[in-house]
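[1] How does the following fold in three dimensions:
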Amino acid sequence: MTIGQKMHTTLASLEGAIADFKTFALETQDQNAKQQFSAYAKQLEDITNGLKGRVNYIESQEPTYKQYQQ
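    From the prediction side, this is the model:
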C-alpha cells in the first residue's frame, strides 16, 4: 500500500468517525454528552481538513499518489 493509499484510507476512517460522533450527538438525551460528541466531531473535522490539504499537496507533487474516486 502506498502512502497515498494509506492517507486516503485514513481520511475515510476519519470521515466515518465524524459521522459516528454526529450520530451519537443526535441520539443522546444527555446535553453534556451531546456537547462532547459534537466537540469531538468538530475536532476530527479540523484534523480531516488538515489531512485533506496535505493529501492535495502530495498529489500535486506526485501525481501517482492520486486516487480517482468514482
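[2] Only C-alpha atoms from now on, for both contacts and neighbour counts.
    Noted.
[3] okay, now L44: neighbour count?
    If you count neighbours by other CA atoms under 10 Å, L44 ends up with 17.
[4] Grab the nearest non-local neighbour of it.
    With CA to CA, 6 or more residues apart in numbering as the criterion, L44 has its nearest non-adjacent residue at 6.3 Å, and that residue is I18.
[5] and whichever strand or helix holds the one you found, how far from the chain's centre?
    Element membership for I18, per DSSP states H and E: helix 3-27. Taking the mean of its C-alpha atoms, helix 3-27 sits 4 Å from the chain's own mean (CA atoms, centre = their mean, to the nearest Å).
[6] The structure of the following sequence is requested for comparison with the preceding one:
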Amino acid sequence: MTEKALMQVHGLSDTESTKRVIESLEAMSGVESVKVSDRGVLAVAYDGSYLTVMDLIRNVRKQGFLASMT
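    This is a model prediction of the structure:
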C-alpha cells in the first residue's frame, strides 16, 4: 500500500546535500519516489507495509540533517 509523507528537512543548503539525502532515501527498499520543494520539504511515496515514517526520518538523520513531519 503506497503511503505519502511530507518531511521538512533542516539544513539542506546546497545541491550536493540535497542530492545526498534524496539518493539515500531512494536507495531504501520500499521507497517509490522522492521529490523536493525549493523550501526543503521532501515528498516521499513509500510502501507503508514495509516502511514507517520514522524509518524515513531516521535515514535523513543518518545523513546529518534534522527532519520532521509537516
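[7] where does the TM-score land?
    With the length set by TM-score structural alignment, normalised by the length of the first structure, the two chains reach a TM-score of 0.30; 35 aligned residues with a CA RMSD of 3.7 Å.
[8] on that earlier part again, output the contacting helices and strands for the helix holding I18 of the first structure.
    If you count contacts as 3 or more CA pairs under 8 Å, 6 or more residues apart in numbering; DSSP states H and E, helix 3-27 of the first structure packs onto helix 31-61.
[9] can you state the direction angle for the helix it packs on and helix 3-27?
    Inter-element angle recorded for helix 31-61 of the first structure and helix 3-27: 160 degrees (by axes from the mean of the first three to the mean of the last three CA atoms, to 10 degrees).
[10] From the contact counts, what lies against helix 31-61 of the first structure?
    Secondary-structure packing of helix 31-61 of the first structure (3+ CA pairs under 8 Å, 6+ apart): helix 3-27.
[11] contact partners of the helix it packs on?
    Residues outside helix 3-27 of the first structure that contact it (CA atoms under 8 Å, 6 or more residues apart in numbering) are 33-38, 40-42, 44-45, 48, 51-52, 55, 59, 65-67.
[12] Buried among those? Need that as a selection in PyMOL.
    Buried residues within the contacts of helix 3-27 of the first structure, by 16 or more other CA atoms under 10 Å, are selected in PyMOL with:
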select buried, resi 34+37+38+40+41+44+45+48+51+55+65+66
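[13] How far off centre is stretch 18-35 of the first structure?
    The answer for stretch 18-35 of the first structure is 17 Å, by CA atoms, centre = their mean.
[14] From what I see, K4 of the second structure and L42 are in contact.
    No - using CA atoms under 8 Å, K4 of the second structure is not in contact with L42, being 10.2 Å away.
[15] Neighbour count: the two, which is higher?
    When neighbours are counted by other CA under 10 Å, L42 comes out ahead of the other of K4 of the second structure and L42, with 22 against 16.
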